[in-house]
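A.B. asks: dropping a prediction and its sequence here:
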Amino acid sequence: MLRFDPTQYHPLLTLFHRTGAALFPRDWSGEEAWLSPSQDAADQLAERESVTDALNAKRREKLALFDLASTAPEAQERLTQIETEIATLRERLWYLPQSDSTIKGDQAACDRRTRVVRELEEAFEREELSITLGGAFNVQWSAWRCKDDFAINYGLSTVTIPRGESTRRIAPAFVAKAEAEAWLGRFVIGDDAPDLTPKAQCSRWLAAEVARNPASRPTKQDYLIKAKRLFPGLTDRQFNSVWEHVAPPAWKKPGPKA
């Protein structure tokens, strides 16, 4: 019995890449997921080191106060303050570039990477997107986000699961295609991206249609007619490929259509 169908999911890297390509259609290189800052971004690396040092200092202070917290009210109050300070530092650290990636990138490329990470993780926070871990269970974003040992590797499409949440520490990460395509529809660019192929333009347009009308039951033929009118040069075969990857399962079911 099939328990997980990979054909219905995008690896996290695919979602990362397509988000970047949509946000930066002319500048996206495709290597951003693996970028490490070049010397141009040395100031950001220095900031990361400084924030890491501050975070470690707060953690040491927190450990030192644990024994006192049960008997000294002021220690408990300070512990509460430290938790807030740690959360703030972790938030800063999350978006700063790391130096352990495999490709050196200039500041502009690193900025593109940071922008995509922010877009995706804000979507996870708002529950517009969810990460499934090999079909086993979903990332519990609000609960895991603040844990020190939770991490996402977009380049490898993996998630490091916080200790105590699973017997696995690292798991393959996916996003449902229908969910991803609907979300990607917000980045439809249209006439200001004339360098896109008819198929690529059709894919973005159809994703936007899905996002606007996810519960509708349109006919594939109606959309084929519209698409060929909007995107000269689009072939039936190309449209069929777009439909297969972008249209949600509900749109493909037989039966009366809206």
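C.D. replies: Cool, the structure landed.

A.B. asks: could you use CA atoms for every contact and neighbour count after this?
C.D. replies: Will do.

A.B. asks: number of nearby residues for residue 109?
C.D. replies: 21 (other C-alpha atoms under 10 Å).

A.B. asks: wait, I meant residue 56
C.D. replies: 13.

A.B. asks: what comes up buried for the helix or strand hosting it?
C.D. replies: Assigned by DSSP states H and E, residue 56 belongs to helix 42-69. Neighbour-count burial for helix 42-69, counted by 16 or more other C-alpha atoms under 10 Å, picks out 44, 45, 48, 51, 52, 55, 58, 59, 62, 65, 69.

A.B. asks: cool, and stretch 133-145?
C.D. replies: Buried residues in stretch 133-145, counted by 16+ other C-alpha under 10 Å: 133, 134, 135, 139, 141, 145.

A.B. asks: could you dump these to TSV with secondary structure?
C.D. replies: TSV is the format used below for the buried residues of stretch 133-145 (DSSP: H, G, I helix; E, B strand; the rest coil):
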residue	secondary structure
133	strand
134	coil
135	coil
139	coil
141	helix
145	coil
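
A.B. asks: got another, please set it beside the one above:
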Amino acid sequence: MFPEDWTGREIWSRPVGDPSSLIREREDLSTKLGIAIRRNAEIDALDLSDLAQSTQTEFQSEWHATYTKINELKGKLAKLPNLSDAHISDHVLFTHRREVEGELWEAFSINSMSVVLKNGNGANWNAWSKQTSFKVYYCLSMIKMPPQSEYQFRRSPAFVSIKEFGLWSKRFGGDIHDGEKYSPEHKARLWLKKKVGEHGTKPYAKPFFIDEMISEFGISKRLAERIWPEVVPDSWSTPGPPNPNNKK
């Protein structure tokens, strides 16, 4: 998904400005969940023994339907993006993030891919995802299990088989499972090579290109500085014209 546009910064993205829409979505789901839980509790408290069988069946059917709704709402709450570590406000990046995380969640839910914990056991995704305390931190490759899980630890790194990921990713077309090909570093290298080919002689001073790689591809200054001598010709090592962004 988004092989040509993915920068790697998506995992740290959040809605632009105040993430009120996501907050409202969480509050709305929580309200609906509370109503459903309360209704099931009301039915549980009823003494149905004196009612006709058909009436008992109606209450039982309602209870099961509400129970299913409760699990659906819990899953939707757990699926919402975690913003605790998100620091990049960008609409496009966040839109891509939600779409990719949604596809991954679906893959784990239907066992297209399995999540392996630090002890080598598989995550009980379908059961845990119905608990609002279940958290997935995609940016950290970590999950937080519900307190009632079968393991003593609550947090664990989450691992996925490269083979399973490769097979799953083919459904989106292209070689998107080739992480090296679409890494921010690789994109920065291609961009710089393209600039060298376009200009021949250096059109601007080195800091301009360093800043562009950092802002466009989200790489560190240290990495950009390392890419520079590995890509540009010797003729570009001499001082060039000033950074156009500094012109008034």
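C.D. replies: Noted; the coordinates are in hand. Computed from a predicted model, the values in this text were never measured in an experiment.

A.B. asks: TM-score of the superposition?
C.D. replies: Overlay of the two chains. TM-score (TM-score structural alignment, normalised by the length of structure 2): 0.58; 173 aligned residues with a C-alpha RMSD of 3.1 Å.

A.B. asks: tell me which other helices or strands the helix holding residue 56 of structure 1 touches.
C.D. replies: In terms of contacts (3 or more C-alpha pairs under 8 Å, 6 or more residues apart in numbering; DSSP states H and E), helix 42-69 of structure 1 is packed against helix 73-95.

A.B. asks: the helix or strand that the helix it packs on is followed by - contacts with which helices or strands?
C.D. replies: Counting by DSSP H and E, the element after helix 73-95 of structure 1 in chain order, helix or strand, is strand 103-105. In terms of contacts (3+ C-alpha pairs under 8 Å, 6+ apart), strand 103-105 of structure 1 is packed against strand 35-37.

A.B. asks: please work out which residues of structure 2 line up with the strand it packs on.
C.D. replies: Using TM-score structural alignment, strand 35-37 of structure 1 corresponds to residues 13-15 of structure 2.

A.B. asks: so how far is that stretch from its chain's centroid?
C.D. replies: Mean C-alpha position of stretch 13-15 of structure 2 versus that of the full chain (C-alpha atoms, centre = their mean, to the nearest Å) differs by 11 Å.

A.B. asks: go on, stretch 102-115 of structure 1?
C.D. replies: With C-alpha atoms, centre = their mean, you get 16 Å for stretch 102-115 of structure 1.

A.B. asks: am I right that residue 136 of structure 2 is in a helix?
C.D. replies: No. Read with three-state DSSP, residue 136 of structure 2 is strand and lies in no helix.

A.B. asks: next up, the contacts around it.
C.D. replies: Counting by C-alpha atoms under 8 Å, 6 or more residues apart in numbering, residue 136 of structure 2 touches 78, 79, 82, 142, 143, 144.

A.B. asks: what lines up with it in structure 1?
C.D. replies: Aligned counterpart of residue 136 of structure 2 in structure 1: residue 152 (TM-score structural alignment).

A.B. asks: in what helix or strand does residue 120 of structure 1 lie?
C.D. replies: Per DSSP H and E: residue 120 of structure 1 is located in helix 107-125.

A.B. asks: that helix vs structure 2, mean deviation?
C.D. replies: Its aligned residues in structure 2 lie a mean 1.5 Å from helix 107-125 of structure 1 after superposition (mean C-alpha distance after the TM-score superposition for structure 1).

A.B. asks: which elements pack onto that helix?
C.D. replies: Helix 107-125 of structure 1 packs on helix 12-23, strand 35-37, helix 73-95, helix 141-144, going by 3+ C-alpha pairs under 8 Å, 6+ apart.

A.B. asks: which other helices and strands contact the shortest one?
C.D. replies: For strand 35-37 of structure 1, the packing partners by 3+ C-alpha pairs under 8 Å, 6+ apart come out as strand 103-105, helix 107-125.

A.B. asks: can you check which part of structure 2 the last one sits on?
C.D. replies: What it means is helix 107-125 of structure 1. Helix 107-125 of structure 1 corresponds to residues 91-109 in structure 2, going by TM-score structural alignment.

A.B. asks: how far does that stretch sit from its chain's centre?
C.D. replies: With C-alpha atoms, centre = their mean, you get 5 Å for stretch 91-109 of structure 2.

A.B. asks: give me the residues contacting that stretch.
C.D. replies: With contact meaning C-alpha under 8 Å, 6+ apart, stretch 91-109 of structure 2 is reached by 1-2, 9-11, 13-16, 79, 81, 113-115, 125-126, 138, 168.

A.B. asks: and if you look at stretch 115-129 of structure 2?
C.D. replies: Contacts to stretch 115-129 of structure 2, defined as C-alpha under 8 Å, 6+ apart, come from residues 74-75, 78-79, 108-109, 114, 134, 145-146, 149, 156-160.

A.B. asks: now the terminal residues of that stretch, how far apart.
C.D. replies: One end of stretch 115-129 of structure 2 to the other measures 13 Å (C-alpha to C-alpha, to the nearest Å).

A.B. asks: try stretch 124-144 of structure 2
C.D. replies: Span of stretch 124-144 of structure 2 from end to end, C-alpha to C-alpha: 12 Å.

A.B. asks: and the residue nearest the centre of structure 2?
C.D. replies: residue 101 (4.1 Å; C-alpha atoms, centre = their mean).

A.B. asks: quickly note the distance from that residue to residue 94 of structure 2.
C.D. replies: As for residue 101 of structure 2, its distance to residue 94 of structure 2 is 10 Å (criterion: C-alpha to C-alpha).

A.B. asks: so how far is residue 79 of structure 1 from the residue sitting furthest away from the middle of structure 1?
C.D. replies: For structure 1, the residue at maximal distance from the C-alpha centroid (C-alpha atoms, centre = their mean) is residue 71, at 44.0 Å. For residue 71 of structure 1, the distance to residue 79 of structure 1 equals 13 Å [C-alpha to C-alpha].

A.B. asks: do residue 243 of structure 1 as well
C.D. replies: 54 Å.
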